[in-house]
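**Student:** This is a predicted model, with the sequence first.
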Amino acid sequence: WVSVLSDAWNPSPLPETQSMAVCLLFMMVLLAKEAQLVDEPDSPLLSLLGQTSSLSWHLVDLVSYQSVLGYFSSHYPPSVVLANDCSSELIVKLLKVSAGLSAHADGRKHVDIVPKCQAFTHQMVQFLSALEQTGKITFPALEREISKLLDDIIIFNPPDMDSQTRHMALSSFFVEVLMMMNNAAVPTAEFLAVSIRTWIGQRVHGLIVLPLLTAACQSLASVRHMAEITEACIMAYFKESSLDQNLGWGPVLVSLQVPQLTARDFLEECLALGSCLTLYVYLLQCLNSEQTVKNDMKMLLVVSGWLEQVYPSSAQEEAKLFLWWHQILQLSLIQLEQNDSVLTESVIRILLMLQSRQSLMAEERLSSGILGAIGLGRRSPLSNRFRVAARSMAAFLLVQVPAEDQIRLKPSSELHLAPKAQQVLTALESMTLSKQYVEYQDQILHALQFIRHPGHCLQNGKSFLALLVNRLYPEVHYLDNIR
């Protein structure tokens, strides 16, 4: 067969060669379900199926491929996707390779590659859904198959395809997989949501994750699943091993498409889950869409409202808040430049709220509940370095905004500290004597030096936050844009 189809590798193969490739594909799918042919010793059919990767499937057109897939769908049991025997494994591989969903080592241009790959993915998901609905697949097996499907999708990279077209293609494949969550039973959908997030965390980083981000927004019926997966995608995009970080947030802003119909529910779910990166992207999108002082003020109120509702659930989540703090500082300065007393009053209130939240999050014990009220709350889940950052930032703000009617917008030759600010600075300094914070002594002393410098005012707030981020969170790449 390899020699019969050798003409396929010519720049302009004969029409008969294409017909022959289609016929061969049909024949293999037709015969591979016949037990007596695949089970016989040294089966020539199995041998032929084993040569799948070296045959010229790039000539198979969409209509022919869909016909083959239609036959496969109606004549094979859904369990074929589990590849419990050699022929099942080989026939699924044949359909995958003939669609073009494999590493493109030959550099050949596949005819109708995107719709063929989408059709293949759709068929695999259909069979998995059928197995799930009839209880014929275990959760571990389902996770394994979904992971394999996702692994196949991310290697899709035809040689002649530009990045935008590839993004859209990958996104359409991911949509097929994610749609399974919409139709599955609740326990299965929950399991799949966790499995997919695990896969994202382990298998992808950088630009390759962005089509999945787009797909999640386009396909998931559950706003909670959407909020969880979008957050996981953004985290993966900024993973340490990625080479795409210098592209910054731009590609993420383009890829996240908050569905208009469920936008409010989605944002509320993001808040409930602590999907701070997703909310940050939404914030940037809103700021970019209307660059006016009025809109800036509106978004300042929005992000400050978010801040009052969110408390990081773990040390892994805490650094996300720095992005919000930075945005509040930036938007506050824009409003203060307007020299409007009403705006200034609002901004001061927001900055005092920010300072209050920072102080609250810097506590070593949670202050919520009855025990919290008397100082016996459970230990804060946040890290010591976060407490250093939060206390430093809170102290800085207290120095710059000493009261509800006072704000330091210009440097001065000397610094007059209010009693409360002095008290907070003393408490910050005392952290250097604590064993708990011994590894952060330098950072604390540096922060104190910055805060006490009379030449620093609120205008230097972003620089101070950058200093803290650089010294305390050098490894967190989603903070690179505020360094």
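**Tutor:** Cool, got the structure. Numbers count the residues shown, from 1 in each chain.

**Student:** use CA for all of it now, contacts and neighbours both
**Tutor:** Fine.

**Student:** who touches residue 464 in this structure?
**Tutor:** 393, 447, 450 (CA atoms under 8 Å, 6 or more residues apart in numbering).

**Student:** my guess is residue 192 contacts residue 145, does it?
**Tutor:** No - the pair residue 192 and residue 145 fails to qualify as a contact (CA atoms under 8 Å) at a distance of 11.0 Å.

**Student:** And the contacts of the helix or strand that contains residue 197?
**Tutor:** Taking DSSP states H and E as the criterion, residue 197 maps to helix 186-203. By CA under 8 Å, 6+ apart, the residues outside helix 186-203 that reach it are 132, 139, 143, 147, 180-182, 209, 225, 228-229, 232-233, 236.

**Student:** ok, the closest residue to residue 425 other than its chain neighbours to residue 183 distance?
**Tutor:** Spatial nearest neighbour of residue 425, excluding adjacent residues (CA to CA, 6 or more residues apart in numbering): residue 395 at 6.2 Å. The gap separating residue 395 from residue 183 is 51 Å, by CA to CA, to the nearest Å.

**Student:** element containing residue 324?
**Tutor:** helix 320-336.

**Student:** what's the next secondary structure element after that helix?
**Tutor:** Next in sequence after helix 320-336, counting helices and strands by DSSP H and E, comes helix 341-361.

**Student:** and for that next one, what are the contacting residues?
**Tutor:** Here helix 341-361 has contacts from 301, 304, 307-308, 311, 325, 328-329, 332, 335-336, 367, 382, 387, 390-391, 393-395, 397-398, 401, 404-405, 407, using CA under 8 Å, 6+ apart.

**Student:** can you pull out the strands in the protein?
**Tutor:** For the chain, applying DSSP state E gives no strands.

**Student:** center of it, which residue is that?
**Tutor:** Note on the chain: the residue nearest the mean C-alpha position is residue 233, at 1.2 Å, using CA atoms, centre = their mean.

**Student:** between residue 395 and residue 183, who's got more neighbours?
**Tutor:** residue 395 (28 against 13; other CA atoms under 10 Å).

**Student:** So that one is in contact with residue 424, correct?
**Tutor:** Yes - applying CA under 8 Å, one finds residue 395 in contact with residue 424, separated by 5.9 Å.

**Student:** Which residues are in contact with residue 314?
**Tutor:** 381, 382.

**Student:** if we can go back for a sec, residue 215: which of the contacts of residue 464 is nearest?
**Tutor:** Among these, residue 393 lies closest to residue 215 (CA to CA), at 37.7 Å.

**Student:** Surely that closest one is in contact with residue 465?
**Tutor:** Yes - taking contacts as CA under 8 Å, residue 393 lies within contact range of residue 465: 7.1 Å.

**Student:** What is the neighbour count of the nearest residue to residue 222 once chain neighbours are set aside?
**Tutor:** Nearest residue to residue 222, sequence neighbours excluded (CA to CA, 6+ apart): residue 182, at 7.4 Å. By the criterion of other CA under 10 Å, residue 182 has 15 neighbours.

**Student:** residues contacting residue 448?
**Tutor:** Residue 448 sits in contact with 392, 425, 428, 429, where contact means CA under 8 Å, 6+ apart.

**Student:** The structure to be compared is supplied as follows:
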Amino acid sequence: MYFSKIAELDKLLPSYRGALWSHLMHYCECCTAPKMPEFILYTLHTEFRRLPWKEMHPDQMLMEEFLKIERGSPKSCFLFLGYVLCEINWVGVLSDAWNPNPHPQTHNMIVCLLYMMVLLAKEEQLIGKEELPFINLLGQTSSIPWQLVGISSYQSIISYCNSYYPPSVILAKDAAAELIVKLLKISAGFGASSDSHIHLGRDCEEQMSYCNFVSTDKELSSAKEEAKLFLWWHKAMQLSLIQMEQDDTILIESVVRTLLSIQGRRSQLAEERLSSEIFRAFWLGRRSPLSPRFRVVARSLFAVFLVQIPAESQVCLKAGSEPKLLQKAQQALNALESMASNKQYMDYQEQLSQASQFIKHPEHCLRDGNNLLALLINTLYPEVRYLDSIRWQH
């Protein structure tokens, strides 16, 4: 009887926030304590689900309560509130977003919605059945103007995904995984739909931007994660070559700039100490958490790219005579070869020699960059199975 009266009261108060909003806020404040008995929560949630939540209009205050519950309340409370928020007509809630100048609160609500989707997408209870409201809501996300999500908010969400989602989510074939990856791509601005037939050059450009973002933004805190970066470097090289085959001068210049951006990050990771330029000049800074074998790969790729891309306007896409090394390329090659005399690289003499010979070989060009990567990881990372995708292609 009480819950049916709540539903009727909400219809009598159509303005402002309504009885449903007030009731849900009261629930968040009083019924989500960490030690709340589960049998009481079960009864509450069973009755609450009968209320017409589709008619509720959430605001930022309610979304902030949802985020608090995710961090410190019983799991059943988080799942219930997630269920309720998925029932809501978000396209109607965010109708202001299609105006020429959306209200700042609308921007915030879109960010909150994206956070909510990412938080809920890893909950098996919500994604296990296609008829559940979360799956339906995921399918409607292409209608939301995600371009209103700011870069700092998006980076924060990606950081959460890096921490709580397994890398395999990118390759997973279940509906929820595919839709959440699609959502992250759309909200980053990579097309209105992951299924649309975009021009090949445009599609490669968007994917290349994503590879560049991950390759340069991701912080590697330990040697356990370092091999993941090879997947991104390999993909970036593949996409670059596809774009360069279109023989578009402006496009090639853009691709080269992106590759050089990745080169800058690669150069930093190849250092034995990670710090700013001025500290590196005096051999100061914290010791790199990455392994010596990683630095062998990073410095080898750094050198081969400098040899094959002497300048932004020069790219060696065809094999020919022995490469003419400019000063930077010669310095990079000398630095690579000098590693052989450093005791921490004594176990990698063979790989260093192979890399040096590969780079100097007159029959190699930029197209062979990924071949060098495959050659090195075959012997340096034989135990890392997810790198097989690189090995099998070369």
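**Tutor:** Okay, I see it. None of the values given here were measured: they were computed from a predicted structure.

**Student:** Let me see the TM-score of these two.
**Tutor:** For this chain pair, the superposition-based TM-score is 0.57 by TM-score structural alignment, normalised by the length of structure 2; 263 aligned residues with a CA RMSD of 3.9 Å.

**Student:** What lines up with the residue nearest to residue 425 of structure 1 in structure 2?
**Tutor:** Aligning on TM-score structural alignment places residue 395 of structure 1 opposite residue 303 in structure 2.

**Student:** got it, and residue 92 of structure 1?
**Tutor:** Counting by TM-score structural alignment, residue 92 of structure 1 has no partner.

**Student:** what does stretch 377-386 of structure 1 contact?
**Tutor:** With CA under 8 Å, 6+ apart, stretch 377-386 of structure 1 has contacts from 312-315, 318-319, 361-372, 436-437, 440, 472.

**Student:** okay, and it goes to which residues in structure 2?
**Tutor:** The aligned range for stretch 377-386 of structure 1 is 285-294, by TM-score structural alignment.

**Student:** how near is the residue nearest to residue 222 of structure 1 to residue 223 of structure 1?
**Tutor:** 11 Å.

**Student:** Next: residue 479 of structure 1.
**Tutor:** 26 Å.

**Student:** Now do the helices in the stretch 1-150 of structure 2.
**Tutor:** 2-12, 18-30, 38-48, 60-72, 75-87, 90-93, 104-120, 124-127, 133-139 (DSSP state H, counting those that start in this stretch).

**Student:** With distance to residue 173 of structure 2 added, can I get the ones you listed in TSV?
**Tutor:** Listed next are these as TSV, based on distance: least, CA to CA, whole Å:
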stretch	distance to residue 173 of structure 2
helix 2-12	40
helix 18-30	35
helix 38-48	32
helix 60-72	27
helix 75-87	22
helix 90-93	26
helix 104-120	17
helix 124-127	13
helix 133-139	14
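
**Student:** dump the residue contacts of the residue nearest to residue 425 of structure 1.
**Tutor:** So residue 395 of structure 1 contacts 355, 421, 424, 425, 428, 451 (CA under 8 Å, 6+ apart).

**Student:** mapping the residues you listed onto structure 2, which are still in contact?
**Tutor:** Retained in structure 2: 421, 424, 425, 428, 451, out of the contacts of residue 395 of structure 1 (criterion both residues aligned by TM-score structural alignment, their matches' CA atoms under 8 Å).

**Student:** ok, those vs residue 256 of structure 1, which is closest?
**Tutor:** Distances from residue 256 of structure 1 to these, taken by CA to CA, are shortest for residue 451, at 37.6 Å.

**Student:** which position in structure 2 aligns with the closest one?
**Tutor:** Per TM-score structural alignment, residue 451 of structure 1 is aligned with residue 359.

**Student:** what's the neighbour count on residue 227 of structure 1?
**Tutor:** 27.

**Student:** any idea how far residue 315 of structure 1 is from the closest residue to it other than its chain neighbours?
**Tutor:** In space, not counting the residues next to it along the chain, residue 227 of structure 1 is nearest to residue 270; the distance is 5.5 Å by CA to CA, 6+ apart. Plainly put, residue 270 of structure 1 is 18 Å away from residue 315 of structure 1 if you go by CA to CA.

**Student:** The two: who's more crowded?
**Tutor:** residue 270 (25 against 14).

**Student:** closest to residue 50 of structure 1 among the contacts of helix 186-203 of structure 1?
**Tutor:** Out of the contacts of helix 186-203 of structure 1, the member with the shortest distance to residue 50 of structure 1 (by CA to CA) is residue 147, at 23.1 Å.

**Student:** check contacts around that closest one.
**Tutor:** Counting by CA under 8 Å, 6+ apart, residue 147 of structure 1 has contacts 196, 199.

**Student:** Distance check, it against residue 199 of structure 1.
**Tutor:** Counting by CA to CA, the gap between residue 147 of structure 1 and residue 199 of structure 1 amounts to 7 Å.

**Student:** likewise residue 25 of structure 1?
**Tutor:** Applying CA to CA to residue 25 of structure 1 and residue 199 of structure 1 gives a distance of 32 Å.

**Student:** ok, these two, which is more surrounded?
**Tutor:** residue 25 (22 against 17).

**Student:** ok, the nearest residue to that one once chain neighbours are set aside - how many residues close by?
**Tutor:** Leaving aside its sequence neighbours, residue 25 of structure 1 sits nearest to residue 68 (CA to CA, 6+ apart; 7.5 Å). By other CA under 10 Å, the residues close to residue 68 of structure 1 number 20.

**Student:** Now for residue 68 of structure 1: which residues touch it?
**Tutor:** 25, 26, 29.

**Student:** so can I have a markdown table of those showing distance to residue 286 of structure 1?
**Tutor:** Output for these, formatted as a markdown table (distance: CA to CA, whole Å):
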| residue | distance to residue 286 of structure 1 |
| --- | --- |
| 25 | 50 |
| 26 | 52 |
| 29 | 51 |
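
**Student:** In helices, which of those residues fall?
**Tutor:** Secondary structure from DSSP state H places 25, 26, 29 of those in helices.

**Student:** Which residue in structure 2 aligns with the last one?
**Tutor:** Under the alignment defined by TM-score structural alignment, residue 29 of structure 1 is left unpaired in structure 2.

**Student:** what residue of structure 2 takes the place of residue 419 of structure 1?
**Tutor:** Match for residue 419 of structure 1 (TM-score structural alignment): residue 327.

**Student:** typo on my end, it should be residue 323 of structure 1
**Tutor:** Under TM-score structural alignment, residue 323 of structure 1 pairs with residue 231 in structure 2.

**Student:** where does that match sit relative to residue 296 of structure 2, distance-wise?
**Tutor:** Residue 231 of structure 2 is 16 Å from residue 296 of structure 2, by CA to CA.

**Student:** between those two, who's got more neighbours?
**Tutor:** The neighbour comparison of residue 231 of structure 2 against residue 296 (other CA under 10 Å) goes to residue 296, with 23 against 15.
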